[in-house]
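Enquirer: Structure for this input, please:
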Amino acid sequence: MSQVEPRIKAIYETDEFRMRSFNATWLPDSSGYLKLETTDGESGPEIAHYDAASGKRSVVVAREKLLVPDTNQRLRIHRFVCSPTVKRFLLHTDEVGGSDRWLYEVESGDLFPVKAGDGVGFEANAFSPDGERLLGSRGADLLVYDIASSQVTPLTQDSDSDAINNGSASWSPDGKWIAYVQSDSSAVPKRAVLVPGDPTYRTFQETRFGRIGGPIPTLRIGVVGVNGGPTRWIELADEAGTFYLNSLSWAGRSDEVVIDKLSRGRDAREVMLANHRTDAITKAYAATDPAWVVSWVDMEPGGLEWIRGSKTFVIFSERDGWRRAYVVSRDGASQTPITAAGSDLIAPGQIDEKNGWYYYYASPTNATQRYLYRSRLDGTGTPKRLTPPDQPGSHKYVFSPDSRWAFHTWSTFDQPPVTDLVELPEHRSVRMLEDNAAAAARIKPLIVRPTEFLQLDIGDGVVMDAWMIKPREFDPAKKYPVFVFVYGEPADQTVLDDWRGGQGFSLFHRAVADLGYLVVSIDNRGTPGPKGAAWRRSVYGSLGPLSTDEQAAGLKTLARLCPFVDLSRVGIWGWSGGGSNTLNALFRKPDTYHVGIAVVPKPQAQYYNAEYQEIFMRTPKENPEGYRTGSAINYAEGLRGDLLIITGSGETNTHIEITEGLVDRLIELGKRFDYFVYPNRDHGLSEGKGTTLHVQMLIARYLIEHLPPGPR
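Expert: Below is the predicted model:
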């Protein structure tokens, strides 16, 4: 531990390797961008303007202009929202003079507080199209704040904030209407959560939790005038509590909203156009799939976007076995693919309607990487990769509105992120915006051996991506213990060639590897890689069995390829779904895995949340066998190795009671294991000073004590 402890402290305590990100806001005319920044020697930030072409800097909201009227106090800006006209800024600041939201007028330099009352919040889309009003919320209710008069107009008045929430609100194009989604959770049962406080007389807070097979929130769509009055509810034919909404937006005009509706199991999707004036509803698009049409809202690459004067829209579909973008007519009669057949779109980039281009992310030949491509919006021609061929790895672009410029961030597993301004489509680098040079210099001595990316062919046409980190003093003539990092579920990949590679644990894994381990991660089928719909849907019915089999098969294939892999010494660890797969590995493959560290697992799948698990397994009533085979608790008798289970008593995701059911089962079976609970910590185990460091030190210590490092 003495060798690894300073490294882990440098990562999680002193933050010596923290990377800086570049954040700026493009101006609507694409001529430049706005950035909140503090110059050297100054005490607070100001908002600067940079010309895109020349890089010339000017100050839009100067530090000296942030003095609160009639005081000597200066506002400290945390973030800002620019009005569509760029004549006004909403500043989020420290609380001064009774307000933490202020408005700044660019032309006059006037600064005045937002007098909307206590508890009011404003989102990124707060400004009305003309910049004269703000859309906000107080608790569960929506409101409009008139800037000139400081008048607050309530739009909704639902007093039961425990059950009712009005959200996903947006301005109509003409600024006269607000569309929103009302969620009613009154039928969703509550569960008690311990509130930290007096150790003798404990108190509890009840929160609602939509469990698999139980009630979920009921949703309805409303449109209300900005001057208040009754909401116009859009009547859907579906039974309440049987669907989710992927998105709600305006259909390019102010009398019609777009409703992107998903069935509870996500096996059906409908896009409907609803006229809030006439109550007419028409169907623009529909799709079904035996498994799922849309996997999980947070994993989907995007909703839909209108083009051609709102006559057509762009949507994603996997109907031919690959995730592709289609241009669909308003009546749904025409559906034209615009991205390449036989490969997946990973995520949308931007639509350049003026010049007829669709920008998107893809990587047809390597699922571990991310590149920028563009295709013609009319579906003709051949897609072209714009990311230069000499920049392998993963790329992210923040486009200017006209698609001429982009903030481009590039990294690999071994190369920290850098951000430059590029001009498209040539991808000409204009200037560096953030090079992270200081942190990169500190990291460079730690990366003695490049991370190796491999492909593991386990037969039957299944080829899995993997990476391996070798020790600093690696000797290929000797055999090394293996420490596997696993996730293996549909929500994420661990085998990505970017700086976050391995869910952000890459520096920790390097520190562990240098002790004398081979640290390995494998993406089995069912993970969300761009390998086609069949790859992703292969786990439908039960999460756990397939990933366990394929992870073990991948490990054996790795040993055949790499004779220095010691299969008699194998450890495995993972977080959340990776914690569940760690349990599955030790319980179902005891001859393969000898030590496991399961962090916040879900060993009883039937008690997890409905929104995620039902996509992949439906409900226990519909699929009892899938839930039996998908729950690690049912295989606990197979434990022979050393197991550490880590969780938090404040879990709101994989509740501690789910884990303690497994603890009781292991006790009943007379199994030896270790169990560590962090008091009042949630799923990320990050609350409280020193917690993150303690968790990673605990993992390292348990590994060293139960699977000693070093070659043989």
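Enquirer: alpha carbons only for contacts and neighbour counts from here, please
Expert: Will do.
Enquirer: Shouldn't R269 be within a strand?
Expert: Yes: counting by DSSP: H, G, I helix; E, B strand; the rest coil, R269 falls inside a strand.
Enquirer: can you tell me which residues contact it?
Expert: The neighbours of R269, taking C-alpha atoms under 8 Å, 6 or more residues apart in numbering as the test, are 260-263, 285-288, 293-294.
Enquirer: For the comparison step, fold the sequence that follows:
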Amino acid sequence: MKKLIILFIAVTSLASAQKKEIAIDEIWNGTFRTERMNSLNSMNGDFYSLQNYDRATRSSTVDKYSYATLDKVETIVNSKDLKELNYFESYSFNNNETKLILGVNTEPIYRHSSLGVFYVYDIASKTLQLIDSEKIQEPTFSPDSKKVAYAKNNNLFIKNLETNNITQITFDGLKNSIINGICDWVYEEEFAFVKAFEWSSDSENIAFLRFDETDVPTFSMDIVGTELYPTQQVFKYPKAGEKNSTVTLHLYNLNSTKTNKINVGNYEYIPRIKWTNDANILSVITLNRHQNNLNLYFINASDFSSKVVLNETDKAYIDIHDNLTFLKDNSFIWTSEKDGFNHIYLYSKDGKLINQITKGPWEVTNFYGINEATKTVFYQSVEDGSINRTVYSIKLNGKDKKRLTKAFGTNDASFSKNLGFFINTFSDANTPPIYTLHNSKGEQLKEVLNNNELSKQLENYKISTKEFFTIKTVNGEFNAWMLKPLNFDENKEYPLFMTQYSGPGSQSVSNGWNGANDYWYQHLAQKGYIIVCVDGRGTGFKGADFKKVTYKELGKYEVQDQIDAAKELGKLSYINKNEIGIWGWSYGGFMSSNCILKGNDIFKMAIAVAPVTSWRFYDSIYTERYMQTPQENPSGYDENSPLNFAKLLTGNYLLVHGSGDDNVHVQNSMRMTNALIEANKPFEQAIYPDRTHGIYRGKNTRLHLYNKMTTFILENLGN
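Expert: As a prediction, the model looks like this:
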């Protein structure tokens, strides 16, 4: 028996030794590329379109596919057939899918916004029509397809496709002063939209937002570039407690050519505008500055009268969503956390609650739509546990709930426009994405795409299994995962490296397939580290109370949870409690900085990438949602700022930032640098010139960063 055991161990060790280790350059050179479907654009009927690129001919196509068969039905447009365009980078249809807007020469502005040259392509005549000779933003067909509205130089324009005439409808647009129809920086980043204008369904009105950012403080960054002298990027950025843009709602009527300013009461923000199914009624969402009092207005486009049809308040804050959906009679779907968990509600057109459609101690995580003919609502939720996602259907009356996806893990549906079919993307921690076609009853019709080749390829590598568990501390029980070295021996002690993000409503512990960082954690596990991720208080999908406990105290409870989790993990026989490190990016960098300072008896080392070091430096909308203003809550800002605890540093600390970060400004790291210098604390630092918040642009940028972080870990943890 003893010989058999020895033989088994020997064979297992040999098999393991024959497998390759993951090299850092492989993570970033495409070795582990996951096959994915291009983003589906659901078309009228049971069809969808994809934009494809032929590398051989260097041409772009928009191809039409059948949901029922997944077969390509036709190529709608091929750039090979267009004299004016060698390729195109984006496309969008008009309502009846007889025309497309094609975009080229795109240049980014901020995270979501961009400029480009755009053409209208007529499918029947196969002709192109240039919208504007200059670069423009957000060209959008009118519902009757006769016109295109767009923004240029902070003003709004309308192109008449029949006459080729262009009408300018605003005239006061000015950089760093007035913006018409396009969001300012902070709206784009924190309310996650760029196009701030909308056509009415009868094509007679355009509603738009006007941003007066004249009094918003200006932020400037030096751009090193490649020339003899650097340049400056100057833009309006309202930090916490500072002046925001004055945002107003306006309505332009194409028949009268007049613009009217619309009164929607007292507010600080207008985070959403959307026309209802009544062409004469515009819906508008407003928020107060604390973001805990929301009004949904209905505006009459004929007489400009307004009425509040829904008011929602919260003791902390209200998250903005895109789930507002109007039925034919103008009753509407709304999602809310008002019962303590995010659920779906049905209201009448007058704003009276008809019923709460979903209920329970779990969260709705995505609303896909409603089939009015069958009175069926489709949604995604965490009913199978907060680390999983499952697709469900339910009737409008809250009955006949049906699970549409069977596997436990992460399921996400892309529905056809009429909700008759959906393509489900499934993955879990051990299964790369599998795409399958289903009908609306959940019946699987066929497999669309899998990643079997990637799975086979990974069999040649040393891959540790991600183990999910919950960790209990004095303040609660939290979701976590752990990676152990493949040759793990419970009789040995290993250094522990913790990863986290920890921001409000976020989730880092989820049962889904690898991202690039997961491969990096596998690399570190191969080097003899145990990797653990813990989602503490303040993270998402476990109810409003769990998420909002950090209100007005960002960095207090979350940091305590990471420190307490490290203490508990250090009690395990196979973890060396004297060799614990932590890292994070952005909010996670704020956290890792606080952890090595306030938990200096627990953490031996920390890496902070692009960290916030004081919430006084971050933007108004995000920060005040969770903290109120610095003037109202100075202790909340200062008692949790790493700047004020630099003197506590005893471990090894690496501080990384991109100098071109327009989101979390490098000012944060520079001020942290000064605090550490004044405290006479040694640390390491890496500044990546002109790189933005993601630190990825430029040859080998990510490879260089991860090599640097890996070397820092190897030299300072477990050595």
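Enquirer: TM-score for this pair?
Expert: Taking TM-score structural alignment, normalised by the length of the first structure as the basis, the two superposed chains have a TM-score of 0.90; 678 aligned residues with a C-alpha RMSD of 2.4 Å.
Enquirer: So which of the contacts of R269 of the first structure wins on neighbours?
Expert: Greatest neighbour count in those, by other C-alpha atoms under 10 Å, goes to L262: 25 neighbours.
Enquirer: how about CSV for the contacts of R269 of the first structure, with secondary structure and distance to V4 of the first structure added?
Expert: CSV is the format used below for the contacts of R269 of the first structure (DSSP: H, G, I helix; E, B strand; the rest coil; distance: C-alpha to C-alpha, whole Å):
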residue, secondary structure, distance to V4 of the first structure
D260, strand, 50
K261, strand, 50
L262, strand, 48
S263, strand, 49
Y285, strand, 55
A286, strand, 55
A287, strand, 52
T288, strand, 51
V293, coil, 46
V294, coil, 43
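Enquirer: nearest to R500 of the first structure, of these?
Expert: When these are compared for distance to R500 of the first structure, the smallest value, 25.5 Å, is given by V294; criterion: C-alpha to C-alpha.
Enquirer: who's in contact with stretch 278-286 of the second structure?
Expert: Stretch 278-286 of the second structure is contacted from outside by 200-202, 264, 267-276, 294-302, 330, using C-alpha under 8 Å, 6+ apart.
Enquirer: What span of the first structure is that stretch aligned with?
Expert: When the first structure is aligned by TM-score structural alignment, the counterpart of stretch 278-286 of the second structure is residues 253-261.
Enquirer: Report the secondary structure element holding Y201 of the first structure.
Expert: Using DSSP states H and E, Y201 of the first structure is not contained in any helix or strand.
Enquirer: quick revisit: need the contacts of R269 of the first structure in JSON lines with distance to P545 of the first structure, can you?
Expert: Compiled in JSON lines, the contacts of R269 of the first structure are given as follows (distance: C-alpha to C-alpha, whole Å):
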{"residue": "D260", "distance to P545 of the first structure": "33"}
{"residue": "K261", "distance to P545 of the first structure": "31"}
{"residue": "L262", "distance to P545 of the first structure": "27"}
{"residue": "S263", "distance to P545 of the first structure": "26"}
{"residue": "Y285", "distance to P545 of the first structure": "35"}
{"residue": "A286", "distance to P545 of the first structure": "32"}
{"residue": "A287", "distance to P545 of the first structure": "29"}
{"residue": "T288", "distance to P545 of the first structure": "26"}
{"residue": "V293", "distance to P545 of the first structure": "23"}
{"residue": "V294", "distance to P545 of the first structure": "22"}
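Enquirer: before we move on, back to that, buried ones among the contacts of stretch 278-286 of the second structure?
Expert: The neighbour-count test (16 or more other C-alpha atoms under 10 Å) marks 200-201, 264, 267-276, 294-301, 330 as buried among those.
Enquirer: Among these, which lie within strands?
Expert: For these, the ones inside strands are 269-275, 294-300, with DSSP state E as the criterion.
Enquirer: Okay, helices next: where are they in the second structure?
Expert: 2-18, 24-28, 185-190, 452-458, 516-526, 544-548, 557-570, 587-598, 620-627, 634-638, 667-678, 701-716 (DSSP state H).
Enquirer: Which of these sits closest to D690 of the second structure?
Expert: When the helices of the second structure are ranked by distance to D690 of the second structure, counting by C-alpha to C-alpha, first place goes to helix 701-716 at 11.3 Å.
Enquirer: what angle do that closest one and helix 516-526 make?
Expert: 30 degrees (axes from the mean of the first three to the mean of the last three C-alpha atoms, to 10 degrees).
Enquirer: who touches helix 701-716 of the second structure?
Expert: Helix 701-716 of the second structure is contacted from outside by 24-25, 28, 524, 604-605, 607, 652, 654, 695-696, using C-alpha under 8 Å, 6+ apart.
Enquirer: against the first structure, where does it fall?
Expert: Equivalent residues of helix 701-716 of the second structure are located at 691-706 in the first structure, counting by TM-score structural alignment.
Enquirer: what about the matching stretch, how far off from the second structure?
Expert: Superposing on the second structure and averaging over aligned pairs (mean C-alpha distance after the TM-score superposition for the first structure), stretch 691-706 of the first structure comes out at 0.7 Å.
Enquirer: Now check the second structure for the residue matching G541 of the first structure.
Expert: With TM-score structural alignment as the criterion, G541 of the first structure matches K552.
Enquirer: pretty sure its match is touching T623, no?
Expert: No: counting by C-alpha atoms under 8 Å, K552 of the second structure stays clear of T623, with 9.4 Å between them.
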